[in-house]
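Trainee: coords below, sequence missing:
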């Protein structure tokens, strides 16, 4: 038998030994060690370069932007949402300046979201019938006029509380028709393969604007007054409107959509609700969203109360608290955007952490500790929100998506009148911290109910949620 010394030293060796010794170095030299880094999700070899690997990772995170229509939409939204968050802070602070009332702050938030409660389900039916781009254009124009009127009233020194109430209602009507339509249009811009990425990027954009807008608004209000924030918001709608008009509607991905014959609107509405009721995977998401939307997503009311009555702060402090929440959500969204999987573990963990961290905000009396808890609350919020939104859309047939997402928006935003009024009046009676603690407990209870439903309906959920659990990769 040939020894190891003879194998390395002899000019001729047997084939088995030559194959074993010579093939391995040659393979090692030809395969780039960064190939798996370049495309870990897809599993295909990438160009042999660390720089290319980094570029691939970055392109995965922002892959939805390769669609021209979505790029236009995203750019317009980036500018408009910053102005919207500036107005959100300005409106809350204006009400506090006019009334110094916790209940009044809850009422104005209730009025702003009440039209969503009333109109969002019919808006979903309309969204499934009409050109979504044109409907969004109309709602953006209405919101721009509303912001401009607020700016003029405040600048003229003639603003009264009832003005704010009425204009909050007008903005609510705009949002009631815009939100479900926008949610349903995203998949038409990017397709199902890139939907989770687009939803996460939208969440990152929303919360990136929450990071910038309130911080700027807090300083701007202190220097130039609330009217400056309202005016800037009005102007910020112009780029968004222009971007929508530049879209190429022929590129929308609606070829798979089934277009049934027109029916009675109430019958179409019942069709969407019936789908959710008989689809366990969708119903599970709706259960948790109902609790978190009603009791947890009341930051427009909660944060001004925390800033003013717990931390004894001013508009600048409110801006930074809101920005901390936005920063956590923004960074979380960037991580989620790089994924191609929306899992149920993310749904439950995100929801539970959101509730627990909201409870931590209730206990904190330190400004910096409150900022930290709000940052982490933002992280947990996006884990839940991006996962629930994507899973629900992918589990829904194209021709029902507007109606199903309208129900989702009803629970996430349309339930705010209940939560905001409850928060305002409970804060008057029980105090701000006790109120937030009780709201956090209600959120945790909702996650527990959703998890119990999952345990008792596991097989049905697995059977109806396969498409929502894993996003298919391109071949």
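Mentor: Sure, I can see it. Note that this is a predicted model, so its numbers are computed, not measured.
Trainee: contacts, neighbours, all on C-alpha from now
Mentor: Noted.
Trainee: quick one: buried residues of the helix or strand hosting residue 134?
Mentor: Per DSSP states H and E: residue 134 is located in helix 132-155. By neighbour count with 16 or more other Cα atoms under 10 Å, helix 132-155 contains the buried residues 132-133, 135-137, 139-152, 154-155.
Trainee: same thing with stretch 467-475?
Mentor: Across stretch 467-475, burial judged by 16+ other Cα under 10 Å covers 467, 468, 469, 470, 471.
Trainee: check contacts around the third one.
Mentor: Under the criterion of Cα atoms under 8 Å, 6 or more residues apart in numbering, the neighbours of residue 469 are 341, 342, 343, 344, 391.
Trainee: Apply 6 Å and report the result again.
Mentor: By Cα atoms under 6 Å, 6 or more residues apart in numbering, the residues touching residue 469 are 342, 343.
Trainee: Now render the buried residues of stretch 467-475 as CSV, adding distance to residue 22 and secondary structure.
Mentor: Below are these laid out as CSV (distance: Cα to Cα, whole Å; DSSP: H, G, I helix; E, B strand; the rest coil):
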residue, distance to residue 22, secondary structure
467, 46, helix
468, 48, helix
469, 45, helix
470, 42, strand
471, 42, coil
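Trainee: here comes the other one, which I'd like you to weigh against the first:
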């Protein structure tokens, strides 16, 4: 693989860890200044909203401009914003408006750069290496998301939130430097003209492409349902399960949730490649959905072992969640490779970002559903129900002939396949 691919993944790894550290440091700062957890929760929701919305509204940037330049601008802006927050913290200048604006801007930058770093893979590696590149990309994201809070927790105690803000800004700047030394594209994907009307047209074209490409539309709907079930599991239900049974054993929650992250990392680094080699891409995706759903069903059933003590509960639940995390990586790596290979370059980033947007908008509703279900049923039963919902998605995917046909294609046949089979989806 080319040097630029590894430079971009290193920048992404460092940038994601810095972003997680920044989130923890800002949380510490806001809570120290206001003592209001509800306010911080609102700020987090604001950042998540900016992230998700920018994936839908700004994805066209990556298709009309040099993707490397767009990513570089995101990191430079992130470095400036992080540095501003660090200076404000060191000078004792706390402003709710400043923090709110910074969180929105950082969320929007994250929403622009993350899908683009995935869609750039096709330009940075040879066709035969795309699947491995997507796998590496998934491993980078899983490990950085897992390591970020750990690094932040290790630093903020002894050094304080001001130092963590400063270090986060420095790391984001280093990510910008890594992107800066990458080679520039010789051509620009699209012309920067047309004003607001062109912008709206580009946004609509991205969603229209997803809707008209049958396998992507069905994957998007399935992913929406899965994320609808997935998000409340870790945001609401598992914390409730642990608090209800082991309120005095806070380590149980860390162990159980970490098992899922370890499954994601293991799946991305080696498991998915081996299983795909044995079963093929289509069966691996179906099996991945099944493993994710059954992992949650098993973890919910493990709630009945609470009487056996925290060690037994943690061990059994962790095994099931490890399998669930591995299953999710089996889905993400293979469907991501198909999307990157099959989508024409002029629409690739909008396709990647639009699917990400559609899957992300249901997360708040999923969190609400998780709370309502847990209120009406016990939390373990809620986990079983959501796991069965994901298993139902696996059954639907296994019967989908159109999606199965594209998942069964070789990398050579997939290259540009959407433009050949669905030309009407890519008409401006």
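Mentor: That came through, no problem. Note that the coordinates shown come from a computational prediction; the quantities given were computed from them, not determined experimentally.
Trainee: Residue 103 of structure 2 is in contact with residue 48, isn't it?
Mentor: No. The criterion here is Cα atoms under 6 Å, and residue 103 of structure 2 misses it with residue 48 at 8.9 Å.
Trainee: Which one of those two is surrounded by more residues?
Mentor: Neighbours per residue (other Cα atoms under 10 Å) separate residue 103 of structure 2 from residue 48, with residue 103 holding more: 25 against 22.
Trainee: Contact partners for that one?
Mentor: Applying Cα under 6 Å, 6+ apart, the residues contacting residue 103 of structure 2 are residue 47.
Trainee: Buried residues in the helix or strand that contains it, which are they?
Mentor: Assigned by DSSP H and E, residue 103 of structure 2 belongs to helix 96-119. By neighbour count with 16+ other Cα under 10 Å, helix 96-119 of structure 2 contains the buried residues 99-119.
Trainee: any idea which helix or strand comes after that helix?
Mentor: Once helix 96-119 of structure 2 ends, the next helix or strand along the chain (criterion: DSSP H and E) is helix 121-124.
Trainee: what about that following helix, how far off from structure 1?
Mentor: Aligned to structure 1 and superposed, helix 121-124 of structure 2 gives a mean residue distance of 1.2 Å (mean Cα distance after the TM-score superposition for structure 1).
Trainee: What is the corresponding segment of structure 1 for that helix?
Mentor: Mapping helix 121-124 of structure 2 onto structure 1 (TM-score structural alignment) gives residues 186-189.
Trainee: Return the distance of that stretch from the chain's centre.
Mentor: 15 Å (Cα atoms, centre = their mean, to the nearest Å).
Trainee: cool, and stretch 420-435 of structure 1?
Mentor: That offset, for stretch 420-435 of structure 1, works out to 26 Å (Cα atoms, centre = their mean).
Trainee: Excluding chain neighbours, what is closest to residue 36 of structure 2?
Mentor: residue 30 (7.8 Å; Cα to Cα, 6 or more residues apart in numbering).
Trainee: in what helix or strand does the one you found lie?
Mentor: Residue-wise, residue 30 of structure 2 maps onto helix 3-34 under DSSP H and E.
Trainee: In that helix, which residues are buried?
Mentor: Using 16+ other Cα under 10 Å as the test for burial, helix 3-34 of structure 2 gives 4-30.
Trainee: One more: stretch 366-383 of structure 2?
Mentor: 366-367, 369-371, 373-374, 378-383.
Trainee: Fine by me, we can end here.
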